[in-house]
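Undergrad: Sequence isn't available, so here's the structure alone:
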């Protein structure tokens, strides 16, 4: 009897543990659903703001393509910009940027080029700090907490232009938004003022003086940074929304399994108690019959 009582107490303790886990999982699911709703609202805004930014950004990139600007072989200084943010809970979106940056650093190093890294967002620096800390020129923090503006991009552009590092070419790596469930890590070129001015295709524009060319280069730098920030932000918000949705589904599956375990355990306790009651009643009846 004492052994059966011990088993019953153990089962009751198991029920309490399952109940606690159920309650905890349901509370976590509520938080996740709230976070998903916030991410969905931010994603809708980011996607809406991306459309006009994409027009101007692609326009600036087309200028380089149409002008057929190429960096001479003797030019060695390269600046690599990685666009991420300071925020988490968005899958592997920051790691994809860092992975491509590592690959580009290795490629340029083998080619004998001097390369410096700029991190837009603290996450990309956190990933690359251990292996490439000596190559970081500057890191821009507090990225991703608010929607990026052209003013933010202009501040970054001016900081790069006045950093003292006279680069010949810039590669900016960011996540380009494709759909609510997908993005693509891309790399786009940005050229220095000297590289643009020395391009053979620019010589046909006799009315472009040095000031106009400098203003154009500074504007294009800020514009492409702004475009990449908008693409990256939209990709991040969609990835966060997808991550929250997947986590919520996993929580639902866990709740179902815990509920099933709870019901099975409770049914086992009830069945055992019924068996004990029936066995006790049968024993009493047998004793009564023997005494009779």
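TA: Noted; the coordinates are in hand. Remember, predicted model here, so these are calculated numbers, not experimental data. Numbering: from 1, shown residues only.

Undergrad: contacts and neighbour counts: CA atoms only from here.
TA: OK.

Undergrad: Tell me which other helices or strands the helix or strand where residue 240 lies touches.
TA: Assigned by DSSP states H and E, residue 240 falls within helix 210-291. Under the contact criterion of 3 or more Cα pairs under 8 Å, 6 or more residues apart in numbering; DSSP states H and E, helix 210-291 touches helix 2-67, strand 77-83, helix 150-161, strand 169-179, strand 182-191, helix 193-197.

Undergrad: Measure how that helix sits relative to helix 150-161, angle-wise.
TA: Put simply, helix 210-291 runs at 110 degrees to helix 150-161, going by axes from the mean of the first three to the mean of the last three Cα atoms, to 10 degrees.

Undergrad: on that earlier part again, take the helices and strands packed on helix 210-291 and write them to TSV, including mean neighbour count and distance to residue 288.
TA: Output for the helices and strands packed on helix 210-291, formatted as TSV (neighbours: other Cα atoms under 10 Å; distance: least, Cα to Cα, whole Å):
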stretch	mean neighbour count	distance to residue 288
helix 2-67	15	24
strand 77-83	24	86
helix 150-161	16	92
strand 169-179	22	79
strand 182-191	18	77
helix 193-197	19	108
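
Undergrad: Which one, of the ones you listed, ends up nearest to residue 241?
TA: When these are compared by Cα to Cα, helix 2-67 sits nearest residue 241, at 5.3 Å.

Undergrad: Give the other helices and strands that the closest one contacts.
TA: Counting by 3+ Cα pairs under 8 Å, 6+ apart, the packing neighbours recorded for helix 2-67 are strand 182-191, helix 210-291.

Undergrad: which one of these lies closest to residue 57?
TA: Closest of these to residue 57 is helix 210-291, at 5.0 Å (criterion: Cα to Cα).

Undergrad: so residue 177 makes contact with residue 184?
TA: Yes: counting by Cα atoms under 8 Å, residue 177 touches residue 184, with 6.6 Å between them.

Undergrad: show me what contacts the nearest residue to residue 248 once chain neighbours are set aside?
TA: Closest residue to residue 248 apart from its sequence neighbours, by Cα to Cα, 6 or more residues apart in numbering: residue 29 at 5.8 Å. Contact partners of residue 29, counting by Cα atoms under 8 Å, 6 or more residues apart in numbering, are 248, 251, 252.

Undergrad: Second structure follows, compare the two:
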């Protein structure tokens, strides 16, 4: 994210960031605080819903910031042990209205385009929230599995050490008893 923002800024483009969640805000706010448009802190504490995504989309569209295009960067789940950082494009109302695929329709009302843009943005945000949550839960599950395996190995090693130490103490006591009996 940091390198992407730096590259776009160097190319003369205005870059504004929207952070969803506490972690991304904490990481980027130190270095890019002047580029933050809005931050959503309460998202991610519970499983994401389409209502959350719709609220985020409406807040972005009603923020007053005009954009030509943007992208949502998120972690896409690949398997239990891996994820991939993905980027999905988002477009402004003007870009959507002037798209070639929209010109096949005879007449599109401005309200229909606005609703389409809101739904499209909410859908992309919902998808990215679900993928990120899945990736996070997978990483947590893998970390807990590794911790459990490490704890089991540690318990086995400590049990072996304990048994060897106990056996050494018993052997030492037996030697002392036998030595004492032989001395009599």
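TA: Received, thanks. Please read these numbers as outputs of a predicted model, since none were measured by experiment.

Undergrad: After superposition, what is the TM-score?
TA: Comparison of the two superposed chains (TM-score structural alignment, normalised by the length of the second structure) gives a TM-score of 0.90, and 184 aligned residues with a Cα RMSD of 1.8 Å.

Undergrad: about what we covered before: in TSV: the helices and strands packed on helix 2-67 of the first structure, plus distance to residue 123 of the first structure.
TA: Listed next are these as TSV, based on distance: least, Cα to Cα, whole Å:
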stretch	distance to residue 123 of the first structure
strand 182-191	16
helix 210-291	12
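
Undergrad: any idea what residue 20 of the second structure aligns with in the first structure?
TA: Structural alignment (TM-score structural alignment) places residue 20 of the second structure against residue 120 in the first structure.

Undergrad: thinking that match is in contact with residue 81, fair?
TA: Yes: Residue 120 of the first structure lies in contact with residue 81 (Cα under 8 Å); the separation is 7.2 Å.

Undergrad: Rebuild the contacts of residue 29 of the first structure as CSV, extending it with distance to residue 273 of the first structure and neighbour count.
TA: Shown next, in CSV, are the contacts of residue 29 of the first structure (distance: Cα to Cα, whole Å; neighbours: other Cα atoms under 10 Å):
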residue, distance to residue 273 of the first structure, neighbour count
248, 37, 21
251, 33, 20
252, 31, 15
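
Undergrad: Going by distance to residue 171 of the first structure, which of those wins?
TA: Of all the contacts of residue 29 of the first structure, residue 248 has the smallest distance to residue 171 of the first structure: 37.5 Å, by Cα to Cα.

Undergrad: That closest one -> the second structure?
TA: Applying TM-score structural alignment, one finds that residue 248 of the first structure aligns to residue 148 in the second structure.

Undergrad: Report the central residue of the second structure.
TA: residue 132 (4.5 Å; Cα atoms, centre = their mean).

Undergrad: With the flanking residues excluded, which residue is spatially nearest to that one?
TA: Counting by Cα to Cα, 6+ apart, residue 75 is the residue found nearest to residue 132 of the second structure once chain neighbours are left out, at 5.0 Å.

Undergrad: any idea how far residue 148 of the first structure lies from residue 222 of the first structure?
TA: Distance, residue 148 of the first structure to residue 222 of the first structure, by Cα to Cα, to the nearest Å: 12 Å.

Undergrad: Neighbour count for those two, which is higher?
TA: When neighbours are counted by other Cα atoms under 10 Å, residue 148 of the first structure and residue 222 differ, and residue 222 comes out ahead with 22 against 18.

Undergrad: just so I know, which of the helices and strands packed on helix 2-67 of the first structure lies nearest residue 36 of the first structure?
TA: Among those, helix 210-291 sits nearest to residue 36 of the first structure (Cα to Cα), with 5.3 Å.

Undergrad: gap between that closest one and the chain center?
TA: Chain-centre distance of helix 210-291 of the first structure: 20 Å, with Cα atoms, centre = their mean, to the nearest Å.

Undergrad: quick one, that helix and helix 2-67 angle?
TA: Per the same axes, to 10 degrees, the angle that helix 210-291 of the first structure makes with helix 2-67 is 160 degrees.

Undergrad: Report the angle between helix 210-291 of the first structure and strand 182-191.
TA: 160 degrees.

Undergrad: Give me the number of neighbouring residues for residue 16 of the second structure.
TA: Neighbours of residue 16 of the second structure using other Cα under 10 Å come to 17.

Undergrad: Which residue in the second structure aligns with residue 239 of the first structure?
TA: Residue 239 of the first structure maps onto residue 139 in the second structure, by TM-score structural alignment.

Undergrad: Contact partners for its match?
TA: Residues near residue 139 of the second structure by Cα under 8 Å, 6+ apart: 80, 81, 82.

Undergrad: which one of the residues you listed sits closest to residue 169 of the second structure?
TA: residue 81 (45.4 Å).

Undergrad: Pull up the gap between the equivalent of that closest one over in the first structure and residue 160 of the first structure, please.
TA: Aligning on TM-score structural alignment places residue 81 of the second structure opposite residue 181 in the first structure. Separation of residue 181 of the first structure from residue 160 of the first structure (Cα to Cα) stands at 33 Å.

Undergrad: Could you do residue 224 of the first structure as well?
TA: Counting by Cα to Cα - residue 224 of the first structure and residue 160 of the first structure are separated by 13 Å.

Undergrad: Can you give me the neighbour number for residue 11 of the second structure?
TA: 9.

Undergrad: Repeat that for residue 134 of the second structure.
TA: 20.

Undergrad: same check, this time on residue 65 of the second structure
TA: The local packing of residue 65 of the second structure (other Cα under 10 Å) involves 9 other residues.

Undergrad: Confirm that it sits in a helix.
TA: No: assessed with DSSP: H, G, I helix; E, B strand; the rest coil, residue 65 of the second structure is coil; it does not lie in a helix.

Undergrad: how about it, what's its partner in the first structure?
TA: Per TM-score structural alignment, residue 65 of the second structure is aligned with residue 165.

Undergrad: swap in residue 92 of the second structure?
TA: Per TM-score structural alignment, residue 92 of the second structure is aligned with residue 192.

Undergrad: Also residue 174 of the second structure?
TA: Residue 174 of the second structure maps onto residue 274 in the first structure, by TM-score structural alignment.
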